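1. Just to be clear, the model below is a prediction. Sequence and coordinates:
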Amino acid sequence: MIPAGDIVGLVLAGGRSRRFGWEKAAVVVDGRPLLDIALSGLGGCGALAVNAPKDSEAARLAAARGLPLLPDPEGLPDGPLTGVLAGLDWAAARGAAWLATSPCDLADPPADLVARLAAAGGCAYALAPDGRHPLSALWPVELAEPLRAILRREHPPVRAVQDDAGFKAVLFERAASFANLNTPGGLSAHVQAWGLSPDGAPFRTRSSWLQPVRADGVAAMLKLPFEAEERRGGQVLAWFDGRGAARVLRADDEAVLLERLAGDIDLVAMAEASATGDENACRVLCTVVGQLHAGQPAPPPQAHPLRPWFAGLERRAANHALLARAWTVADRLLAESHEPRVLHGDIHHANVLHDPAKGWRAIDPKGLIGPRGYDYANLLRNPPGRRARDPARLGRLAGMVCEISGLSRREILGWTLAHAGLSAAWSLEAGDDPAHSLTVAELAASLL
């Protein structure tokens, strides 16, 4: 077992990312740059550094985090081994005996990568069910000079150098931990086909790839969903045609091009700042919901009925008293529906954006059909935090929602209980913590 103090870590971010279309280190995945995700996969190292060109986005990110930047040594061939050599030289200068490396294009590296490679005694690389991952490895600093000599005369594969040096495999069970992240070809294909100009790094959420672009000079967002629900949402967004929602500029079966909103006012920050800000944010959300519901034409064929949306809550109701009450209330409200609307389905503080020229617009609808009261429920459960679990706050904002929407307190609190129960059921099924949603459900039930 190698002591943790003898190991330093290096993120390899020197590649050109030609196939990717943008420098990978700066691509945001689930809210974090890939560089940060790679750094988190090197936990346990005594120090960290980044291998990248001086004029790169990776260099900018490294500087912002106070990390050393290690460009490739001059006069040697481009490639990951040259980056490894830069790291070995840096490790030697620090007096470390081992260098752990990780490529910057892993979206979910194992948290115990370094510990397990060290437990194997070093000179080791990761092996997963999908094959060998030679850049997720632990290198001896004494390999620096032999590697330098090799690179001066040839440019061998990484695995060949490791095999000659006697590296061994360490098995990791999850292939997904080492999946190489590449944007789908649909992004670049649509950029070309629709005559768009990239205007920022692509990024990935849990459901879509997105690419900031310009369309005839206008700021836009190209979205490529990889879930059926998100594709349906894009179709429903087009149906709203700018009525309280971001306008769709172009779409096909794979992608949607949206107007890009500045997002210059953050409703989450507004709500968390003070009680007055919380009330102002609630008023904005209610106004947007009213715009979405007003004067609707015939529903689009893509919209789904609301009742099946509650299947998860119905399943969990048999074994949980509070969820049973939430399902009873939801079942009653669904049966009483006299004002069906095309619903956004997920109105909360992060799904309504502001633009100085366009005002407040909703994004990312689910595309449901049902009682309009449901669209007000989630805003009372958000933003998550202490304020949303305050019973006085829930009662006060529920009254405000009733006044703006024209719906009864019984309906608004009933839908709040139903939706909070549904969110808790989803969390339980996903293995997540349902505590926040259960607390809001209890509060809503107590006020009914």
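-> Looks like it came in fine.
2. switch to C-alpha atoms for all contacts and neighbour counts from now on
-> Fine.
3. which residues are contacting the longest strand that the chain contains?
-> Longest among the strand segments of the chain by residue count, using DSSP state E, is strand 131-140. Residues from elsewhere that reach strand 131-140, judged by CA atoms under 8 Å, 6 or more residues apart in numbering: 80, 88, 97-103, 113-114, 117-118, 122-127, 158-159, 162, 178.
4. ok, and here's another one to check against it:
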Amino acid sequence: MHKSTLEYQIETLTPWIKKWNLSSDGEQIITHTSHLQPVRDCHGKALMLKVALNEDERRGAKLMNCWNGKGAAPVLACESNALLMQRACGNRSLLEMANNNEDEQVSQIICQVVETLHSSSVVLPGELVPLSRWFASLLNSTQSNPIYGLCREVAINLLSSAQNEVALHGDIHHNNILDFGEQGWLAIDPKGLVGERGYDYANLFCNPDLPTAGRRARFQRQLKVVTQATGMGKTRLLQWIMAYAGLSASWFIEDGDTTSAEKVIAFAWFAAEKLDMAVRD
């Protein structure tokens, strides 16, 4: 008899709850990559137990353990495929703030968090995935739309001339940086990559969950905000946006989601237009 999803989830989480003397404190969360359970320890501290179901999540958990509160959620235990970390209990949401006329302030917050992650001096796990491997879907794309060819060309040039290589979060967006109260804004759910720091800033421009993201005026404002906050050159940042948009769209196409691919690839056109203007300048 096949186990139900709930039975499998309980079976996955229960050993860790027992081992670390935890008690459940809310509804379980199941995704295609991990099982999560809000818990409390024996002192009543609010924590989150996460059990990874794939290699990306396991690798990300190891990176979280290395960062351990330096820009990311503090980790109490990390073993095998299980991660026990502090739970974000603040009431603020970056996505809600961005949707309520605080878009530029939110981008500044995200840039500050990313900078803290990138500047960490801790010893990092050796199995971080290089961007040259992470970009396989775009580099091997056979899409006939010329924008994919442009994105692929830009990505190849970036990867062959990498600058300021660091451990990368790999999935920076508004819902992966949470309010930890007095500890401020901290990141969760990294993918565990290594490469040029510009990659981690590109998703600020391409988040499909943000209704205003697809507006050219918003793109132009954010370009100014992010370059000022990070000290990155405008041309290099625009190139990373093109590369990231092409990669993200390629993933959507692999999943059969052409609608989302069309939305994301629009950011590559925005960046390409700005790069042409920069060349003429």
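-> Looks like it came in fine. What you are looking at is a predicted structure, and each value in this text was computed from that prediction instead of being measured.
5. what's the TM between chain one and chain two?
-> After superposition, the two chains reach a TM-score of 0.92 (TM-score structural alignment, normalised by the length of structure 2), with 271 aligned residues with a CA RMSD of 1.7 Å.
6. if we can go back for a sec, so where in structure 2 does the next helix or strand after the longest strand of structure 1 end up aligned?
-> The element immediately downstream of strand 131-140 of structure 1 (helix or strand, assigned by DSSP states H and E) is helix 144-153. Helix 144-153 of structure 1 corresponds to no residues in structure 2, going by TM-score structural alignment.
7. again with stretch 94-103 of structure 1
-> Residue span in structure 2 matched to stretch 94-103 of structure 1, by TM-score structural alignment: none.
8. Residue in structure 2 paired with V248 of structure 1?
-> Using TM-score structural alignment, V248 of structure 1 lines up with V75 in structure 2.
9. Neighbours of the residue lying closest to its match once chain neighbours are set aside, how many?
-> Sequence neighbours aside, M85 is the residue nearest to V75 of structure 2 in space, at 4.2 Å (criterion: CA to CA, 6 or more residues apart in numbering). M85 of structure 2 has 26 neighbours, counted by other CA atoms under 10 Å.
10. M85 of structure 2 in helix, strand or coil?
-> Under DSSP: H, G, I helix; E, B strand; the rest coil, the three-state class of M85 of structure 2 is strand.
11. how close does L85 of structure 1 get to R396 of structure 1?
-> 62 Å (CA to CA, to the nearest Å).
12. no wait, A418 of structure 1
-> 19 Å.
13. higher neighbour count, these two?
-> A418 (30 against 11).
14. Quick one: map that one onto structure 2.
-> Match for A418 of structure 1 (TM-score structural alignment): A243.
15. Aligned counterpart of L261 of structure 1 in structure 2, please.
-> Per TM-score structural alignment, L261 of structure 1 is aligned with A88.
16. Please name the nearest non-neighbouring residue to that match.
-> F180 is the one closest to A88 of structure 2 (CA to CA, 6+ apart), at 4.7 Å.
17. Under the alignment, what does the one you found map to in structure 1?
-> In structure 1, F180 of structure 2 lands on D355 (TM-score structural alignment).
18. what about the strands in the stretch 51-200 of structure 2?
-> 75-79, 82-86, 129-130, 165-168, 177-179, 185-187, 193-196 (DSSP state E, counting those that start in this stretch).
19. which part of structure 1 lines up with the last one?
-> This points to strand 193-196 of structure 2. Using TM-score structural alignment, strand 193-196 of structure 2 pairs with 368-371 in structure 1.
20. mean per-residue distance, that stretch to structure 2?
-> Mean deviation of stretch 368-371 of structure 1 relative to structure 2 after superposition (mean CA distance after the TM-score superposition for structure 1): 0.3 Å.
21. ok, now which ones touch the most centrally placed residue in structure 2?
-> Closest residue to the average C-alpha location of structure 2: D171 at 1.3 Å, with CA atoms, centre = their mean. D171 of structure 2 is in contact with 189-191, 200, 203, counting by CA under 8 Å, 6+ apart.
22. quick one: what's aligned to it in structure 1?
-> Aligned partner of D171 of structure 2 by TM-score structural alignment: D346.
23. just to revisit the earlier point, okay, and which of the contacts of strand 131-140 of structure 1 map to strands?
-> Checking the contacts of strand 131-140 of structure 1 against DSSP E, those in strands are 98-103, 124-127.
24. Would you mind measuring from I156 of structure 2 to L47 of structure 2?
-> From I156 of structure 2 to L47 of structure 2 the distance is 41 Å (CA to CA).
25. These two: who's more crowded?
-> Neighbours per residue, other CA under 10 Å: of I156 of structure 2 and L47, the larger number sits with L47, 24 against 16.
26. Tell me which residue of structure 1 lines up with that one.
-> Match for L47 of structure 2 (TM-score structural alignment): A220.
27. so that match sits in a strand?
-> Yes. The assignment for A220 of structure 1 by three-state DSSP puts it in a strand.
28. which residues touch it?
-> 212-214, 257-261.
29. at 10 Å instead, please
-> 196-199, 211-214, 247-249, 257-261 (CA atoms under 10 Å, 6 or more residues apart in numbering).
30. what separates the longest strand of structure 1 from the chain centre, distance-wise?
-> Centre-to-centre, strand 131-140 of structure 1 and its host chain are 27 Å apart (CA atoms, centre = their mean, to the nearest Å).
31. again, but for stretch 200-212 of structure 2
-> With CA atoms, centre = their mean, you get 10 Å for stretch 200-212 of structure 2.
32. can you check stretch 183-193 of structure 1 too?
-> Taking mean C-alpha positions (CA atoms, centre = their mean), stretch 183-193 of structure 1 and its chain are 20 Å apart.
33. same check, this time on stretch 182-202 of structure 2
-> So, by CA atoms, centre = their mean, the centroid of stretch 182-202 of structure 2 is 6 Å from its chain's centroid.
34. counting residues per helix, which one in structure 1 is longest?
-> Longest helix in structure 1, counting residues (DSSP state H): helix 409-430.
35. what's the mean distance for that one versus structure 2?
-> Averaged out, helix 409-430 of structure 1 is 0.6 Å away (mean CA distance after the TM-score superposition for structure 1).
36. Point out the other helices and strands that that helix packs with.
-> helix 311-317, helix 321-335, helix 374-381, helix 391-405, helix 435-447 (3 or more CA pairs under 10 Å, 6 or more residues apart in numbering; DSSP states H and E).
37. ok, 6 Å please
-> Applying 3 or more CA pairs under 6 Å, 6 or more residues apart in numbering; DSSP states H and E, we find helix 409-430 of structure 1 packed against helix 311-317, helix 321-335, helix 374-381, helix 435-447.
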